[in-house]
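J.: Got a predicted model here, sequence first, then my questions.
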Amino acid sequence: MLRRSVLTLPALLPALASAQTPEPGTAARPLRVGVTQGVHAQVFEKVQTVLARDGFVTRAVEFGDFIQPNAALAAGDLDANAYQHLPFLEAQRAQRGYDFVPVGRTVLTLMGVFSRRLRSLDALPQGARIAIPNDPTNGGRALLLLAENGAFRLRPGVDHRATVADIADNPKRIRIVELEAASIVRALDDVDAAAITGNFAVPAGLNPLRDALARETEQSVYTVLVVVRRADADRPWARRLAGGYAHPEVKDFVVTTFGGAVIPGA
C-alpha cells in the first residue's frame, strides 16, 4: 500500500518564502553594504564596479559614525558592513552582544597625529590639548601611538584597550580631549594636536605619510574587515563580496589613489 505525504500550509510557508525572496546580489535584491563616509565608501565604489562585471549587484549605505553600521546590520537593514577592524568588532560584540563574524579584509587606514600649530610632538607645550577618538578601541590606539612617540608614558602592559586612566607619567600635563572620530578633523584648529584615522584624514587632505607628526606602522590588527551576521558567513554572496576586495584591480586602485596612506589589506 502506497503512502502519500501531505504537506500542510504551515510546512509549505518557509519554502514558499524562500522561493519568493531574491538572492542578495541580484538586480531584484542588491546586496546592502554599510560603509563609513570617505575612504571606505570610495574603496567600496571600486569594489562595486569590479563585482558588477559579473552581474553581482551591490548597494552602498553610507554612515557618518561608527555605531550605526553595526546596529543596522543587527537589525537586518544591511547584509554586511566594511568599516571596522578586529579590536573594534570584538569590543562591539562584548558590549552589545552582536553575533557578527569577519569574512574578509579590506584596507588598513593608518592613524596619524596631526597639528596646525606644531612641527613635532617634541614641541608640545605644557598643558597641551590633544584630541583622540572617543570609541574605546580607536581611543586606545591613539594613546598607544602618542605614548610610543614620547607624549607621555602608559602603564606597562597596556594594549589597544588603554584609556586615559592608563596614563602613568605625564610631565607636560597633556590634556586628552575625547571626541567622536568623524568630528576630530573639524576640531583640529581648536587643539594643539589630534590623532586621526586615515579614513577621516585623507578626505580632509591630510596624508599620514606626509603630514603627520607621528603615524602608525603597518599593524595588521587594525586592518578593516568585511563583517556579516554569523548565520550568513558561509553564504556564496559573502564570499563574493570578500573576493571583490581581494581583486588585483581594487588593490591597484588603493595604492595609486591614496599614495600609501591607505594600504590594501586583502
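T.: Nice, thanks for sending it over.
J.: CA only for contacts and neighbour counts going forward, please
T.: Noted.
J.: all strands of the stretch 151-266 of the chain, in order?
T.: Residue ranges of the strands in the stretch 151-266 of the chain, as given by DSSP state E, counting those that start in this stretch, are 153-154, 167-169, 175-179, 193-197, 214-215, 224-229, 262-264.
J.: Equivalent analysis for the stretch 1-150 of the chain, please.
T.: 31-36, 58-63, 80-85, 100-105, 107-109, 111-114, 129-133.
J.: Among those strands, which comes closest to residue 202?
T.: Nearest of the strands of the stretch 1-150 of the chain to residue 202, taken as Cα to Cα: strand 107-109 at 9.1 Å.
J.: could you say what helices and strands the closest one packs with?
T.: If contacts are counted by 3 or more Cα pairs under 8 Å, 6 or more residues apart in numbering; DSSP states H and E, strand 107-109 sits against strand 224-229, strand 262-264.
J.: Show me what it is in contact with.
T.: Here strand 107-109 makes contact (Cα atoms under 8 Å, 6 or more residues apart in numbering) with 197-199, 218, 220, 222-225, 261-266.
J.: Between these, which sits nearest residue 31?
T.: Set against residue 31, the nearest of these by Cα to Cα is residue 225 (16.6 Å).
J.: Quick check: chain neighbours aside, which residue is closest to the closest one?
T.: residue 105 (4.4 Å; Cα to Cα, 6 or more residues apart in numbering).
J.: dump the residue contacts of the one you found.
T.: 223-226, 242, 245-246, 265-266.
J.: between these, which is closest to residue 128?
T.: residue 223 (30.2 Å).
J.: residues in contact with residue 128?
T.: Applying Cα under 8 Å, 6+ apart to residue 128 gives the contacts 172-175, 191-192.
J.: same thing with residue 134?
T.: Under the criterion of Cα under 8 Å, 6+ apart, the contact partners of residue 134 comprise 178-181.
J.: Quickly name whichever of these is closest to residue 35.
T.: The closest of those to residue 35 turns out to be residue 181 (Cα to Cα; 14.6 Å).
J.: Is the closest one in contact with residue 131, as I believe?
T.: No: under the criterion of Cα atoms under 8 Å, residue 181 is not in contact with residue 131, lying 9.3 Å apart.
J.: the more surrounded of the two?
T.: residue 131 (27 against 22; other Cα atoms under 10 Å).
J.: Comparison target, given below:
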Amino acid sequence: MKKIITVIISVFLIFGLVGCGNSKEASKNQDKKTIVVGATPVPHAEILEKIKPILEKKGYKLEIKIFNDYVIPNTALNDGELDANFFQHIPYLNKFNSEKGTKLDYTVKVHLEPMGLYSNKIKKIDQFKNNVSIAIPKDPTNGSRALRLLENEGLIKLKKGELVTKFDIIENKLNLKIQELDAPQLPRALNDVDAAVINTNYALQANLNPTKDAIAIESKDSPYANILVVKKENKDKSYIKVLSEALNSKEIKEFIKEKYKGSIIPAF
C-alpha cells in the first residue's frame, strides 16, 4: 500500500512540475521581452529604429532583421523566425495568404508610400511617345497598383477589377511596352527603360524623392497603407500590443512627417 501511495504522489508531482513548466512557457510566449521584426530597409527599418527607446521604457528590446524582397519576410514570420514584419500593404497580404495558405494578419496601419512614375529621359506625362518602355513591379498587387497609376495619368485604360495585369489593358494608344521586373530592380532599370513605376521604399534607397523626382505620383487617398503583420494567433499577445502602440505613437507620427517631408505620410 505504501508503494502504491508513493507512486501516486510521484505521478502528481511529475504532472505538477510539467504543468508549472507549461505555465511558465505560456507566460514567456505571452510576454517575451525581445521582439524580432523583419523589415525592408527604407523606410520601415528606419521607423522601427525610432521605436526602440519607446519599447525600452516599457521593458522590451527590439531586434530588426533586414530583408530586400517581398516574400521571405512573410515565410519567415509564418515559420516562427520572426514575431512580426513591417513592409507590406493589405492587398499584398491578402493575396499572399490566399496563394500560400498562410494565416497572417495585421494589427495597425503605419504609413503610406505613394508609388511614383520615374524616368531619366522623360520629364512630363505629355512627353510620352509611341513605343515607350515602362517597367512595373512583377508582383500582382504592386503591378496592379502601378498600372492604375498609368491609367490615372491617361496613358492606358484597364478593365475593371481589384487586381489587373498588363493583359487587362483595353486601350494603349501609344503602344506602351510594359515590362515586369522584381521591385528591388526597378531603380537600376531606369537606365534600360524609358520609365518605371517604383515603390517608394526602393525609390528612397536610390535617392529618388517621390514629391520631387516623380513625373506622376499616387493619390494620397490610396488604400495601400503599410501595416504591421503578425501571425493571427499572436495578435492579442502583450508584446505585439506594445509594438503596435509604439508604431502608432505621437513620436512616430512626428518622425514620419519631419523625416520624409510628404514622400511618406502617416496612416494613423
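T.: That came through fine. Since the structure is predicted, the reported quantities are computational estimates derived from the model, not experimental observations.
J.: Please tabulate the strands of the stretch 1-150 of structure 1 in a markdown table, including the columns distance to residue 238 of structure 1.
T.: Converted to a markdown table, the strands of the stretch 1-150 of structure 1 look like this (distance: least, Cα to Cα, whole Å):
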| stretch | distance to residue 238 of structure 1 |
| --- | --- |
| strand 31-36 | 9 |
| strand 58-63 | 12 |
| strand 80-85 | 8 |
| strand 100-105 | 7 |
| strand 107-109 | 17 |
| strand 111-114 | 28 |
| strand 129-133 | 30 |
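J.: about what we covered before: from the strands of the stretch 151-266 of structure 1, which stretch is densest packed?
T.: Comparing those by mean neighbour count (mean count of other Cα atoms under 10 Å), strand 193-197 ranks first with a mean of 29.
J.: Relative to structure 2, what is the average displacement of that strand?
T.: Superposing on structure 2 and averaging over aligned pairs (mean Cα distance after the TM-score superposition for structure 1), strand 193-197 of structure 1 comes out at 0.7 Å.
J.: chain center to that strand, what's the gap?
T.: Mean-position distance between strand 193-197 of structure 1 and its chain equals 16 Å (Cα atoms, centre = their mean, to the nearest Å).
J.: ok, now stretch 75-93 of structure 1?
T.: Worked out by Cα atoms, centre = their mean, stretch 75-93 of structure 1 lies 8 Å from the chain centre.
J.: what's that stretch aligned against in structure 2?
T.: Mapped onto structure 2 using TM-score structural alignment, stretch 75-93 of structure 1 covers residues 79-97.
J.: hmm, back to that, distance to residue 50 of structure 1 added to the helices and strands packed on strand 107-109 of structure 1, as a markdown table?
T.: Formatted as a markdown table, those follow (distance: least, Cα to Cα, whole Å):
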| stretch | distance to residue 50 of structure 1 |
| --- | --- |
| strand 224-229 | 16 |
| strand 262-264 | 16 |
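J.: do you know which of those strands lies nearest residue 187 of structure 1?
T.: Proximity to residue 187 of structure 1 (Cα to Cα) singles out strand 262-264 among those, at 22.5 Å.
J.: Which residue range of structure 2 does that closest one align onto?
T.: Counting by TM-score structural alignment, strand 262-264 of structure 1 lines up with residues 264-266 of structure 2.
J.: From the chain's centroid, how far away is that stretch?
T.: 14 Å.
J.: which residue ranges form the helices in structure 1?
T.: Ranges of helices within structure 1 are 9-20, 39-52, 68-75, 86-96, 136-148, 198-201, 236-245, 248-258, based on DSSP state H.
J.: Any chance of TSV for those, columns mean neighbour count and distance to residue 127 of structure 1?
T.: Compiled in TSV, the helices of structure 1 are given as follows (neighbours: other Cα atoms under 10 Å; distance: least, Cα to Cα, whole Å):
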stretch	mean neighbour count	distance to residue 127 of structure 1
helix 9-20	10	62
helix 39-52	19	33
helix 68-75	18	34
helix 86-96	16	30
helix 136-148	22	15
helix 198-201	24	25
helix 236-245	19	44
helix 248-258	16	34
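J.: thinking again about what came up before, output the contacts of residue 105 of structure 1 in a markdown table, with distance to residue 88 of structure 1 appended to each entry.
T.: Below are those laid out as a markdown table (distance: Cα to Cα, whole Å):
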| residue | distance to residue 88 of structure 1 |
| --- | --- |
| 223 | 11 |
| 224 | 10 |
| 225 | 10 |
| 226 | 13 |
| 242 | 19 |
| 245 | 20 |
| 246 | 22 |
| 265 | 16 |
| 266 | 18 |
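J.: Out of those residues, flag the one nearest to residue 32 of structure 1.
T.: Nearest to residue 32 of structure 1 among the contacts of residue 105 of structure 1, counting by Cα to Cα, is residue 226 at 12.3 Å.
J.: So the closest one is in contact with residue 104, correct?
T.: Yes: between residue 226 of structure 1 and residue 104 there is a contact at 4.9 Å, judged by Cα under 8 Å.
J.: ok, residue 243 of structure 1 to residue 74 of structure 1 distance?
T.: To residue 74 of structure 1, residue 243 of structure 1 is 23 Å away according to Cα to Cα, to the nearest Å.
J.: From the chain's centroid, how far away is stretch 165-178 of structure 1?
T.: How far stretch 165-178 of structure 1 lies from its chain's middle: 26 Å, per Cα atoms, centre = their mean.
J.: For PyMOL, write the selection for the buried entries among the contacts of residue 128 of structure 1.
T.: Command for PyMOL, covering only those of these found buried under the criterion 16 or more other Cα atoms under 10 Å:
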select buried, resi 174+175+191+192
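J.: What is the nearest of the contacts of residue 128 of structure 1 to residue 45 of structure 1?
T.: Nearest to residue 45 of structure 1, judged by Cα to Cα, of these is residue 191 at 33.5 Å.
J.: Next, the contact list for the closest one, please.
T.: 115, 128-131.
J.: where's it relative to residue 112 of structure 1, distance?
T.: Counting by Cα to Cα, the gap from residue 191 of structure 1 to residue 112 of structure 1 is 15 Å.
J.: circling back to that earlier point, which residues are common contacts for residue 226 and residue 104 of structure 1?
T.: Residues touching both residue 226 of structure 1 and residue 104 by Cα under 8 Å, 6+ apart: residue 242.
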